[in-house]
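>>> next one to model:
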Amino acid sequence: MSNSAQELRKLDEGLWTLDTTFTRLGCKGSLRMTVLETATGLVLHSPVALDKDVRNALRSLGEIAVLFAPNLFHHMYLHAAQDHFPNARVLVPKGLERKIGKIANSEIVTDKTVVADGEIEHATLSGHDLNETVLFHRRSGTLVTADLLYNYQPEHNFTEKLFFRAIGCYGAPGVAFYHRYAIRDKSGIAPFQEAVGSWPVKRIVMCHGRIVEAPEAAGIFTSAWQRFA
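Next up is the predicted model:
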């Protein structure tokens, strides 16, 4: 897969996205990487395939400080990103090395992990098989998630619209019904909702679906998860 037709899109001060696609079982899906600027460099949330032009564009923005794998499924391009940016910290969820093998110089994300001191906060949905950690970028007021919220709309391709309508994530932000089968311990949901709800979120950027821009964005996210609590 090539990103040659893709460009970094600036959404806010210190915030960019790169929209691309992936193919699975013969179907094309949308995929998004988020770039967060901090005083110590750039954080690449869920790295995607990066061609030379995109890598140069990223370097023109600043040093790549962190490669962030948000959960146990968003890792397809992590090793390639390490090859491109060997000096970056690599933050991964617990259990990822058991799934894909050794990840050189990686750090497992915990509650005590500092992604970017005073600039990025994080919360992990414990007791869930995804083991996903979301990020909150204070400068831009942006919550970044991979798979904990979807928002598919008319601009997406037919196959995606069909699938995400079937799982209840078409036309408005929503949580796929199948998450209930991945929850091993519901006690982790309430503190996770509390953490996200405490942040002044004005935007949600997810890896799949239309970005949510709303002053009540934190409430949209926590309310979507309420039925699983």
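>>> rest of the way, CA atoms for contacts and neighbours
Fine.
>>> name the residues of stretch 161-169 that are buried.
In terms of neighbour count (16 or more other CA atoms under 10 Å), stretch 161-169 has its buried residues at 161, 164, 168-169.
>>> quick check: the farthest pair among these?
Lys161 and Gly168 (10.3 Å; CA to CA).
>>> Cys207 contacts Arg32, correct?
Yes - the pair Cys207 / Arg32 is scored as a contact, 4.5 Å apart, by CA atoms under 8 Å.
>>> these two: which is more packed in?
Shown here are Cys207 and Arg32; by other CA atoms under 10 Å, Cys207 has more neighbours (26 against 21).
>>> first-to-last residue distance for stretch 157-175?
Stretch 157-175 has an end-to-end distance of 19 Å (CA to CA, to the nearest Å).
>>> which neighbouring elements make contact with the strand ranked longest in the chain?
As assigned by DSSP state E, the longest strand anywhere in the chain is strand 27-38. Packing partners of strand 27-38 (3 or more CA pairs under 8 Å, 6 or more residues apart in numbering; DSSP states H and E): strand 15-24, strand 41-45, helix 158-166.
>>> and the contacts of stretch 138-149?
Here stretch 138-149 makes contact (CA atoms under 8 Å, 6 or more residues apart in numbering) with 12-15, 34, 45-46, 70-71, 74, 119-121, 132-137, 173-176, 200-208, 221, 224.
>>> quick one more, to check against the first:
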Amino acid sequence: MLEPIANDLWSATQQISVHGLPVRTRMTVVRLPGGALWLHSPIAPAAALRAALDALGDVRWIVAPNRMHHLFAGAWEAHYPQAALWGAPGLAAKRPDLPQLHSLDQALPAAWQHSLQMQPFEGLPILNECVWLHQPSASLVLTDVLQYYPQDLSLSARLFNSLNGTRSRLAMPRALRFAIRDRAAASAAATRICAWPVQRLVLAHDAVIAEQAQQQLQQALAFLLDSKA
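The predicted model follows:
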């Protein structure tokens, strides 16, 4: 169930339904120095997945990286009460049932600093997504801001992603482009993300891209990088 991506970096996927469409979503797992595990955008905590994680290290952090990817955060917290739960700015108001939730706009744990950099993707309040760079592998970890759906989809999903601009192409979904509220802030965030030395893209939806990752990233965000607003 866990698939290796790079040293100390894995992912696991799950099929879910979004507005009646079958969608695959990806959880990313980072093993930090010392062996603690950091879970990004957690999927359902199936027993087999938990056993695989327990074999890798101690689950210490659970991260809900935007205001949409939080469905299973509480279930993971129940299984791993020693783990700290972190979420995107604004998520606490949406999930009052998670009283231990820390906001990612606070000071981040020192234990993350050697492996992870974080950049808020500002100007898109529907998500308030936090984008991550796994520095040892130069892997950019994204949730919804950029998506890429392969060809092996149902007919309805192919049609939807063709309309959204994300079928067999790395892009910000058109629906999210229309949701940008502060273009200057989004442009600044995109510029900072594209300045990172990225060699791989790890996308919650729906691929891991290792070929020409930096070039594809620049192309996908070009509409913001060229913004004068």
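>>> between the helices and strands packed on strand 27-38 of the first structure, which gets nearest to Val196 of the first structure?
strand 41-45 (17.4 Å).
>>> so the following helix or strand past that closest one matches what in the second structure?
Next helix or strand after strand 41-45 of the first structure toward the C-terminus (DSSP states H and E): helix 52-61. Aligned by TM-score structural alignment, helix 52-61 of the first structure falls on residues 47-56 of the second structure.
>>> so how far is that stretch off the chain centroid?
20 Å (CA atoms, centre = their mean, to the nearest Å).
>>> for His74 of the first structure, list the residues it contacts.
46, 146.
>>> and if you look at the one 3 residues further on?
With contacts defined as CA under 8 Å, 6+ apart, Tyr77 of the first structure is in contact with 47-49.
>>> what distance do you get for it to Glu63 of the first structure?
19 Å.
>>> ok, Phe85 of the first structure next?
Phe85 of the first structure is 9 Å from Glu63 of the first structure, by CA to CA.
>>> ranges for the helices of the first structure?
Assigned by DSSP state H, the helices in the first structure fall at 52-61, 78-84, 96-100, 158-166, 189-197, 217-226.
>>> in TSV: these, plus distance to Val144 of the first structure.
Formatted as TSV, those follow (distance: least, CA to CA, whole Å):
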stretch	distance to Val144 of the first structure
helix 52-61	18
helix 78-84	17
helix 96-100	20
helix 158-166	20
helix 189-197	11
helix 217-226	11
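>>> nearest to Leu8 of the first structure, out of those helices?
Taking those one by one with CA to CA, helix 52-61 is closest: 7.4 Å.
>>> in that closest one, which residues are buried?
Going by neighbour count (16+ other CA under 10 Å), the buried part of helix 52-61 of the first structure is 54, 58.
>>> what range in the first structure does stretch 155-163 of the second structure sit on?
Stretch 155-163 of the second structure maps onto residues 158-166 of the first structure, going by TM-score structural alignment.
>>> with the second structure superposed, average distance for that stretch?
Compared with the second structure after fitting, stretch 158-166 of the first structure deviates on average by 1.5 Å (mean CA distance after the TM-score superposition for the first structure).
>>> how far is that stretch from where the chain is centred?
20 Å.
>>> and stretch 162-169 of the second structure, by the same measure?
Worked out by CA atoms, centre = their mean, stretch 162-169 of the second structure lies 18 Å from the chain centre.
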